[in-house]
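*Asks:* next comes the sequence, and after it the predicted model I'd like to discuss.
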Amino acid sequence: MDFNDLKPIFQIAGVGFIAAIIHTVCKQAGKEDYAHWATLLGFIVVMYMVANYLGDLFSEVKRVFLFN
C-alpha cells in the first residue's frame, strides 16, 4: 500500500482536525457564531473534497469496465 492511497483520508482528517480546533478556540473565546461558521466551512470543504474523489472513482470504474 502506497502513501498516495491514504493521502485523501489524511487530508480529510486534517481539515476536520483544524475545523475542530478553530471551533473549540472560538467557542472558548465566546464567539460561538464564528465557531459554528468554522464548523460549517470545514464541512463544506470536506464535502467538496469527497465529491472530487467520488468523481475520480466513477471515472476509474467507467475506465475499468469500458463504459466510455
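*Replies:* Right, received. Where do you want to start?
*Asks:* CA atoms for contacts and neighbours, from now on please.
*Replies:* Noted.
*Asks:* packing partners of the helix or strand where D33 lies?
*Replies:* Using DSSP states H and E, D33 maps to helix 32-64. Counting contacts by 3 or more C-alpha pairs under 8 Å, 6 or more residues apart in numbering; DSSP states H and E, helix 32-64 packs against helix 3-28.
*Asks:* against that first model, consider the following:
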Amino acid sequence: MGVNLIFKIAAVGILVTVIGQVLKHSGREEHAFLVSLAGLLIVLFWIVPYIYDLFSNIRDLFSL
C-alpha cells in the first residue's frame, strides 16, 4: 500500500464533503446522502484487496 492510495482516499473525502455540503445547503439531503454512500463504496472498493491480503498473510502465518 503506497502513499498514493492515501492521497486518493483523502481526495475522495474532500470531494464528497464539498459536494455534500453544497447539496445540503440547496435542500437536497437525499442526494447528499447518496453522494456520501457512493464515496464510501469507492473507497471500500479500493481497500478490500488490501484487507484480503492481510487476512491471507495472517492465515499463512498461523498455517490455518
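*Replies:* Thanks, I have the structure now. Please read all numbers here as calculations on a predicted model, not as lab measurements.
*Asks:* and the helix holding D33 of the first structure, which residues are buried?
*Replies:* Going by neighbour count (16 or more other C-alpha atoms under 10 Å), the buried part of helix 32-64 of the first structure is 34-36, 38-39, 42-43, 46.
*Asks:* and that helix with helix 3-28, angle?
*Replies:* For helix 32-64 of the first structure against helix 3-28, the angle by axes from the mean of the first three to the mean of the last three C-alpha atoms, to 10 degrees is 160 degrees.
*Asks:* chain center to helix 32-64 of the first structure, what's the gap?
*Replies:* With C-alpha atoms, centre = their mean, to the nearest Å as the basis, helix 32-64 of the first structure stands 5 Å off its chain's centre.
*Asks:* and stretch 4-11 of the first structure, by the same measure?
*Replies:* Centroid separation for stretch 4-11 of the first structure versus its chain: 11 Å, with C-alpha atoms, centre = their mean.
*Asks:* so which bit of the second structure is stretch 38-46 of the first structure matched to?
*Replies:* Under TM-score structural alignment, stretch 38-46 of the first structure corresponds to residues 35-43 of the second structure.
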